[in-house]
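Asker: sequence and computational prediction follow.
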Amino acid sequence: MVAQKGRDLLLKVDNGASFTTVAGLRSKRLSFNAQLVDVTDGDSAGRWRELLGGAGVQRAAVSGTGIFKDQTSDTLVRSLFFAGTIVDWQLVIPNFGTVSGPFQIAALEYSGAHDGEVVFEIALESAGQLVFEAL
């Protein structure tokens, strides 16, 4: 796989009819995590930790930082946060695939310097099973 442009990594939200790209994002990040279940006991070989495969909770987190570019997507994101609504989101990873499923906005922050633009930061947490589709 050759190098990909960061701007082609897209965060999209379900607007009820289709997926809308969250406009103005300059950086995006997707991370997967799994809670480990430690089953180590006195009989564990060589006192090495033992884990129980497939038993922990899996989760995904998405974050991004950007500027306001599109009133429609800005309004949708803001309303989803204040309502605490869980909707389907989609992260498009160029030449790799898409990850989609239910997420809730965990944080929405606004900031700005006196000599710069207003920026926002968004953080999403998975709220159910995610689906990966290869491109």
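Answerer: That came in fine, so what should we check first? Numbering: from 1, shown residues only.

Asker: from here on, contacts and neighbour counts on C-alpha atoms
Answerer: OK.

Asker: how about the strands in this structure?
Answerer: 10-14, 19-21, 25-34, 58-67, 86-93, 97-112, 118-126, 131-134 (DSSP state E).

Asker: hold the first one in mind and look at this next one:
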Amino acid sequence: MAAQSGKDMLLKLDGGSGAFVTVAGLRTRSLSFNAASVDTTDQESAGRWRELLAGGGVKRASVAGAGVFKDQASDASIRALFFAGTIADWQLVLPHFGVVEGPFQIVALEFSADHAGEVTFDLALESAGEVSFAAV
């Protein structure tokens, strides 16, 4: 796969009608998947090596982003979701790879500013249900 432009990785929020709207002003975005393992090792495990239960652990997806708010609608939507603790449908579009979609909750929202610069924000989302992947 050839190198890709980071600006093409998009974080989108369901606008309420199933139409996803790009969260404006993001400069960085990341996605990570994790699966907890379930240890089933016992005294009869071969060579005393750890044994894991296939498919037994909890899966989760985490999304992080940072940037500047570009419009009042994005700013207001994200603030409202965070302060209400609302779980909403989100999409992360990874160019030439696929689309990850599912329910996420904003678990961290940070604002910072430099005296001579713009106000920036950092956002962290955690999956709150089944997440799907569709290859493009």
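Answerer: Done, it's in. Keep in mind it's a predicted model, so treat the numbers as computed, not measured.

Asker: that older thread, closest one to Ala3 of structure 1 among the strands of structure 1?
Answerer: strand 86-93 (11.9 Å; Cα to Cα).

Asker: so how far is that closest one off the chain centroid?
Answerer: 7 Å (Cα atoms, centre = their mean, to the nearest Å).

Asker: ok and that strand relative to strand 25-34, angle-wise?
Answerer: Our comparison of strand 86-93 of structure 1 with strand 25-34, counting by axes from the mean of the first three to the mean of the last three Cα atoms, to 10 degrees, yields an angle of 100 degrees.

Asker: dump the residue contacts of the most centrally placed residue in structure 1.
Answerer: In structure 1, the residue lying closest to the centroid (Cα atoms, centre = their mean) is Val62, at 2.0 Å. Val62 of structure 1 makes contact with 28-31, 123-125, according to Cα atoms under 8 Å, 6 or more residues apart in numbering.

Asker: and what of Phe69 of structure 2?
Answerer: When contacts are counted by Cα under 8 Å, 6+ apart, Phe69 of structure 2 touches 24-26, 75, 119-121.

Asker: select only the buried ones of the contacts of Val62 of structure 1 in PyMOL?
Answerer: Remark: buried members of these, expressed as a PyMOL selection using 16 or more other Cα atoms under 10 Å:
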select buried, resi 28+30+123+124+125
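
Asker: okay, now the residue nearest to Glu126 of structure 2 when sequence neighbours are not counted: neighbour count?
Answerer: Among residues not flanking Glu126 of structure 2 along the chain, Ser62 sits closest, at 4.7 Å (Cα to Cα, 6 or more residues apart in numbering). For Ser62 of structure 2, the count of nearby residues is 17 (other Cα atoms under 10 Å).

Asker: please tell me I have it right and Ser62 of structure 2 contacts Gly129.
Answerer: No: the pair Ser62 of structure 2 / Gly129 is not scored as a contact, 11.9 Å apart, by Cα atoms under 8 Å.

Asker: thinking again about what came up before, so which of the contacts of Phe69 of structure 2 hold up in structure 1?
Answerer: Among these, the ones whose aligned partners also touch in structure 1 (both residues aligned by TM-score structural alignment, their matches' Cα atoms under 8 Å) are 24-25, 75, 119-121.

Asker: list only buried entries from these.
Answerer: Counted by 16+ other Cα under 10 Å, the kept ones among the contacts of Phe69 of structure 2 give 24-25, 75, 120-121 as buried.

Asker: now render these as JSON lines, adding distance to Gln43 of structure 2.
Answerer: Shown next, in JSON lines, are those (distance: Cα to Cα, whole Å):
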{"residue": "Ala24", "distance to Gln43 of structure 2": "55"}
{"residue": "Gly25", "distance to Gln43 of structure 2": "55"}
{"residue": "Asp75", "distance to Gln43 of structure 2": "55"}
{"residue": "Thr120", "distance to Gln43 of structure 2": "54"}
{"residue": "Phe121", "distance to Gln43 of structure 2": "51"}
